[in-house]
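> next comes the sequence, and after it the predicted model I'd like to discuss.
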Amino acid sequence: MNKITIAIDGFSSTGKSTVAKQLAKHLGYVYVDTGAMYRAVTFYAMQNGLISAVDFNKEALIYQLPNIEITFKFNEALGFAEVYLNGVNIEKEIRNLEVSSYVSKVAAISEVRQKLVEQQKKMGQDKGVVMDGRDIGTVVFPDAKLKLFMTASAETRAKRRYQELIERGDKVDYKDVLQNVQERDYIDSNRKDSPLVKAKDAIEIDNSHMTLDEQFNKILQLAKMTIEDLE
């Protein structure tokens, strides 16, 4: 059976990672969470005092990029690969609201994007990969056979993200989560380097009123149809 590259882009908290993991597992493909890579760089910046609510030392972060090694290791118990920063598992640490509040600013730096896009291209060179992010179908894999663009209202996404954080035990306010979603949307869509845009040949999936099963089944059918067309 022919293998393809599946690129999933879209706004924050649209469930890109969830459906990408499901799809990769079902097809036996490799899953790459590019958002986790940008979160890992953000976490490094936070750990090293390079970014805060009042300051962001971009030059220092760019200078220290060679010191940042990001890897993924498959966790059989969880069924997906976790992200490691310089050999340390940071999967849980990068999923909080504080990292979310800074990640779009870090991702807007051209040198950061260049470093990570180069790694992402290498990860997908053999195809058989499902990759999600903001510029996968436009920059990383412009020739991907299947491109999806995930969207939903900001309020719907904020509610999902809020519930996820609460279930994890984080103490957050819904208004703060909504503000974070809206701010990230603006930064992601208006940055100069690889802004979030829908690729011309991407299929838009508005999952505002879809269940996880409905979403997965629809996308799985699209993937199967794309693969069958190559045979």
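That came in fine, so what should we check first?

> alpha carbons only for contacts and neighbour counts from here, please
Fine.

> strands along the chain, start to end?
5-10, 30-33, 70-75, 80-85, 88-89, 129-133, 146-151, 203-206 (DSSP state E).

> report the buried residues of the third one.
Same thing as strand 70-75. Using 16 or more other Cα atoms under 10 Å as the burial criterion, the residues of strand 70-75 that qualify are I70, T71, F72.

> what is the orientation angle of the helix ranked longest in the chain with strand 146-151?
When secondary structure is assigned using DSSP state H, the longest helix within the chain turns out to be helix 212-230. Between the axes of helix 212-230 and strand 146-151, defined by axes from the mean of the first three to the mean of the last three Cα atoms, to 10 degrees, the angle is 160 degrees.

> pasting the second one now:
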Amino acid sequence: MSERFTIAIDGPAAAGKGSISRAVAAHYGFAHLDTGLLYRAVGAKVLLGMAPEEAALTLRAEDLEASELRSPEVAQAASRVAVLPAVRAALLDFQRSFARRAGGAVLDGRDIGTVICPEAEAKLFVTASAEVRAKRRHAELAAAGETSSLAQVHADVLERDARDSGRADAPLKPAADAVTLDTSAMTLEAAIAAAIEIIDARRGGSGGA
């Protein structure tokens, strides 16, 4: 399959963009990249004492598979290194090359439609209220054995939102031509169906692969 079709899915933490992106990629038979994992992997290296830019430049595929990448500490470290222009520049080429691979690609993150792939054929901005996102993240952490309180998770969500939206380099915001999908009152299945409907419209209704 030689199709080059890029789907850019952005949004804040715990809005559902990761689950939606994986399902969308499976539906169309496209490759998927969770770009947040790149920054989490860099953040994990920084927590071990490596300089941020060096961590980004030496990133390897196996670094994206480490089990600790989903921890709250790594998430906060990822958000801190993501504001650094040198880190973002180091990861830019990898993401753009992935996006234009033959066979189609789905990338999710915070600046895919605005900075990484402004030419993407389909762009979604997946969001939800901070309260709903905090409850979702708290449930995820509880299932993983973490003991953070809902109040602390909510505070972390707001802190990360402020940092991601307020950074000078590639702030979190919808692309001008992105379709916003608010999942606050949606089941995951409904959100996936809505995303596919939006993307089908951009593909001319060609449907799945």
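Arrived safely. What you see is a predicted model, and the numbers here were worked out from it, not measured in a lab.

> with the buried residues of strand 70-75 of structure 1 in mind, which one is nearest to L27 of structure 1?
Ranked by distance to L27 of structure 1 (Cα to Cα), these are led by F72 at 19.1 Å.

> which residues does the longest helix of structure 1 contact?
With contact meaning Cα atoms under 8 Å, 6 or more residues apart in numbering, helix 212-230 of structure 1 is reached by M1, N2, K3, I4, I6, V19, Q22, L23, K145, L146, N207.

> before we move on, what about stretch 92-102 of structure 2?
By Cα under 8 Å, 6+ apart, the list of residues contacting stretch 92-102 of structure 2 reads 1-6, 33, 35, 105-107, 116-117.

> try 10 Å
Identification of contacts with stretch 92-102 of structure 2 by Cα atoms under 10 Å, 6 or more residues apart in numbering yields 1-8, 30-35, 38, 104-107, 112, 115-117, 120.

> filter those residues to the buried ones?
Among the contacts of stretch 92-102 of structure 2, the ones that count as buried by 16+ other Cα under 10 Å are 5-8, 30-35, 38, 104-107, 112, 116-117, 120.

> how far away is the aligned residue in structure 1 for A195 of structure 2 from E93 of structure 1?
Taking TM-score structural alignment, the alignment pairs A195 of structure 2 with I219 from structure 1. Counting by Cα to Cα, to the nearest Å, the gap between I219 of structure 1 and E93 of structure 1 amounts to 30 Å.

> before we move on, what about I4 of structure 1?
For I4 of structure 1, the distance to E93 of structure 1 (Cα to Cα) stands at 32 Å.

> distance between the ends of stretch 8-21 of structure 1?
Using Cα to Cα, the end-to-end distance of stretch 8-21 of structure 1 comes to 11 Å.

> which residues of structure 2 does it align to?
When structure 2 is aligned by TM-score structural alignment, the counterpart of stretch 8-21 of structure 1 is residues 9-22.
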